[in-house]
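In: 3D model of this:
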Amino acid sequence: MASKISELTDASGFIESNLYDYLLSVSLREPQVLTQLREETAQLPDGEMQIAPDQGQFMALLIKLMGVKRILEIGTFTGYSSLWMALSLPADGLILTCDISKEDTAIAQRYWQAAGMENKVDLHLAPALDTLNDLLSTGAAGTFDFAFIDADKVNYHHYYEKSLALLRPGGLMAIDNVLWSGEVADPTADDPETNALRALNLALCQDERIDLSMLGIADGLTLALKKS
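Out: I've put the predicted structure just below:
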């Protein structure tokens, strides 16, 4: 583990860096293969898209607590989040993950294989909305236990609605970047991504189909539990 993990992630903006490093030093149990993947990803030009290690460990804990077997992930990137989740699944568990980048997911596949998790990950290289529509049209509604959304923000509402349909009753959805480095609370921020996140946050607050909690972990993480 790097001595200063806060220097390798851009996702700790809501907590002072020395306190964040302390938090990780007394709580993070990151397997070596994940450390290597995180450090490699941090060197990429868009490495800041990687989730924080404490967030990965938190989602892995949720997956174990819920006895999750089927996961839907929208936004694979280099596979750090999917590998955290795959390592927490039982032997017969599966992640279906969506992305459009062959280059980024080539890194992901290398690390899935290194960790012996390649058989637990089903990568779909296509626009995520196409994959979600295909799943819904082929009878997959209500078959996933957990969903994680971390992709292009302007489509978050569409991803949310389709993922909610694919979740079973009692299934959990985690939505990343909902605080957007504080931009959602800045009245001068008027870009499409920020406006999309504001609209989603408000819509979820009013959505009676779910139980809701927004957490200040990393760049903001919303948990939405689909009601029975």
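In: C-alpha from now on. contacts and neighbour counts both.
Out: Noted.
In: residue ranges of the strands in this structure, please?
Out: Listed in chain order, the strands found in the chain under DSSP state E are 70-74, 94-99, 121-125, 144-149, 167-176, 210-215, 221-226.
In: out of the ones you listed, which comes closest to residue 185?
Out: When these are compared by Cα to Cα, strand 210-215 sits nearest residue 185, at 14.2 Å.
In: The closest one - contacts with which helices or strands?
Out: Counting contacts by 3 or more Cα pairs under 8 Å, 6 or more residues apart in numbering; DSSP states H and E, strand 210-215 is packed against helix 192-205, strand 221-226.
In: which other helices and strands contact the longest one?
Out: Okay, so that is helix 192-205. Where contact means 3+ Cα pairs under 8 Å, 6+ apart, helix 192-205 is packed against helix 156-166, strand 210-215.
In: got TSV for the ones you listed, with mean neighbour count too?
Out: Conversion of the helices and strands packed on helix 192-205 to TSV gives the following (neighbours: other Cα atoms under 10 Å):
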stretch	mean neighbour count
helix 156-166	19
strand 210-215	16
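In: what would the ones you listed look like in TSV with distance to residue 69?
Out: As requested, the helices and strands packed on helix 192-205 are arranged in TSV below (distance: least, Cα to Cα, whole Å):
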stretch	distance to residue 69
helix 156-166	14
strand 210-215	21
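In: and this one, so I can compare the two:
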Amino acid sequence: MTSTLGRHTARPITPHSILVWQLQQTLRTAEENNIPQEVLTSLRQTLQLAAGLDPYLDDCTTPESSALTALAQRTSAEDWSKRFSDGETVRQLEQEMLSGHLEGQTLKMFVHMTKAKRILEVGMFTGYSALAMAEALPSEGRLIACEVDSYVAQFAQACFQDSPHGEKISVEVAPALETLHKLAAAKQSFDLIFIDADKKEYVEYFQIILEANLLTVDGLICVDNTLLQGQVYLPADQRTANGEAIAQFNRVVAADPRVEQVLLPIRDGVTLIRRLV
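Out: The predicted structure follows:
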């Protein structure tokens, strides 16, 4: 079974789910305003085509493990309307921050394909993506997850205890930039790095990873939310601060001769980055 979060979210948060929601609203308005039947038929067919995609992707993707299902369910049941402090600032947490079934299985596949043994996750939330990747690591493999929020870190670690793969994961509770500098000073390197933290710091994460050699030769960087609800390709005046930060990050990566990359339209956008030099 796929997780409930793989099928239903509290609100649309990806370009595709927002498109489906807008089509639903448009069709409802059209039905209430005597729109010609041929237009209604076209709208219904368009909505059917769009709305069926995500469920079909879930159905055709290997089901998640029971431990991932349990983690997703616990995340869904938690009251994220509370505000948690990272020590200096207060941020709003929400269940939609969880990576979910399709992205989790995608990351798990990348771990298998790259034969990664050491993984760094920059931004963990409740640990769905960390555990998904840990499931693909060999028994001696290790994953270090950066999480700024101690409450979330404890939540995730409790979930990890329910999985035999949880022991492969260690959590660093601190601002992500602080942890990256700490790992760089210790001359650590990783085969795969997954970035899903403060969007306004994405460019800095990227620069530190390359300049401090945190990524091994032929290693892979996976970056989440690089479509950010479609804001990156909509007019600039329709972007939030995070939307502008991601648009800038995408421009920086595309112009960097040290890497090659591809942006995949998975969930809210996942960019794969390979170092060339």
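In: TM-score of the superposed pair?
Out: Once the chains are overlaid, their TM-score stands at 0.92 when taken by TM-score structural alignment, normalised by the length of structure 1; 226 aligned residues with a Cα RMSD of 1.8 Å.
In: Now do the same for residue 214 of structure 2: its match in structure 1.
Out: Residue mapping for residue 214 of structure 2 onto structure 1 gives residue 166, with TM-score structural alignment as the criterion.
In: typed the wrong thing, it's residue 224 of structure 2
Out: Superposed on structure 1 with TM-score structural alignment, residue 224 of structure 2 falls opposite residue 176.
In: now do residue 152 of structure 2
Out: With TM-score structural alignment defining the correspondence, residue 152 of structure 2 maps onto residue 104 in structure 1.
In: neighbours of that match, just the number please.
Out: 16 (other Cα atoms under 10 Å).
In: do the one 3 residues further on as well
Out: Neighbouring residues of residue 107 of structure 1 were enumerated by other Cα under 10 Å; the total is 17.
In: For it, which non-adjacent residue is spatially closest?
Out: On the basis of Cα to Cα, 6 or more residues apart in numbering, the spatially nearest residue to residue 107 of structure 1 that is not a chain neighbour turns out to be residue 78, at 5.4 Å.
In: Tell me which residues touch the residue positioned nearest the centre of structure 1, please.
Out: Here the mean C-alpha position of structure 1 is nearest to the C-alpha of residue 148 (Cα atoms, centre = their mean), at a distance of 4.4 Å. Applying Cα atoms under 8 Å, 6 or more residues apart in numbering, we find residue 148 of structure 1 in contact with 71-74, 173-176.
In: and stretch 51-66 of structure 2, how far from the chain's centre?
Out: Chain-centre distance of stretch 51-66 of structure 2: 16 Å, with Cα atoms, centre = their mean, to the nearest Å.
In: Of all the residues in it, which ones are buried?
Out: The neighbour-count criterion (16 or more other Cα atoms under 10 Å) identifies 51, 54, 58, 63-65 as the buried residues of stretch 51-66 of structure 2.
In: Quickly note the distance from residue 136 of structure 1 to residue 202 of structure 1.
Out: Note on residue 136 of structure 1: its distance to residue 202 of structure 1, by Cα to Cα, to the nearest Å, is 26 Å.
In: who's more crowded, those two?
Out: Higher neighbour count among residue 136 of structure 1 and residue 202: residue 136, with 16 against 10, using other Cα under 10 Å.
In: what's the neighbour count on the counterpart of the residue nearest to residue 107 of structure 1 in structure 2?
Out: Across the two structures, residue 78 of structure 1 finds its equivalent in residue 126 of structure 2, going by TM-score structural alignment. Counted with other Cα under 10 Å, the burial measure for residue 126 of structure 2 works out to 27 neighbours.
In: so residue 134 of structure 2 touches residue 169, yeah?
Out: Yes - Residue 134 of structure 2 is within contact range of residue 169, at 7.0 Å (criterion: Cα atoms under 8 Å).
In: Neighbour count: those two, which is higher?
Out: For residue 134 of structure 2 against residue 169, the residue with the higher neighbour count under other Cα under 10 Å is residue 134, and the figures read 28 against 20.
In: Okay, the more buried one and residue 265 of structure 2: tell me how far apart.
Out: Shown here: residue 134 of structure 2 relative to residue 265 of structure 2, a distance of 23 Å by Cα to Cα.
In: cool, and residue 204 of structure 2?
Out: Between residue 204 of structure 2 and residue 265 of structure 2 the computed distance is 23 Å (Cα to Cα).
In: and if you look at residue 28 of structure 2?
Out: As judged by Cα to Cα, residue 28 of structure 2 and residue 265 of structure 2 stand 27 Å apart.
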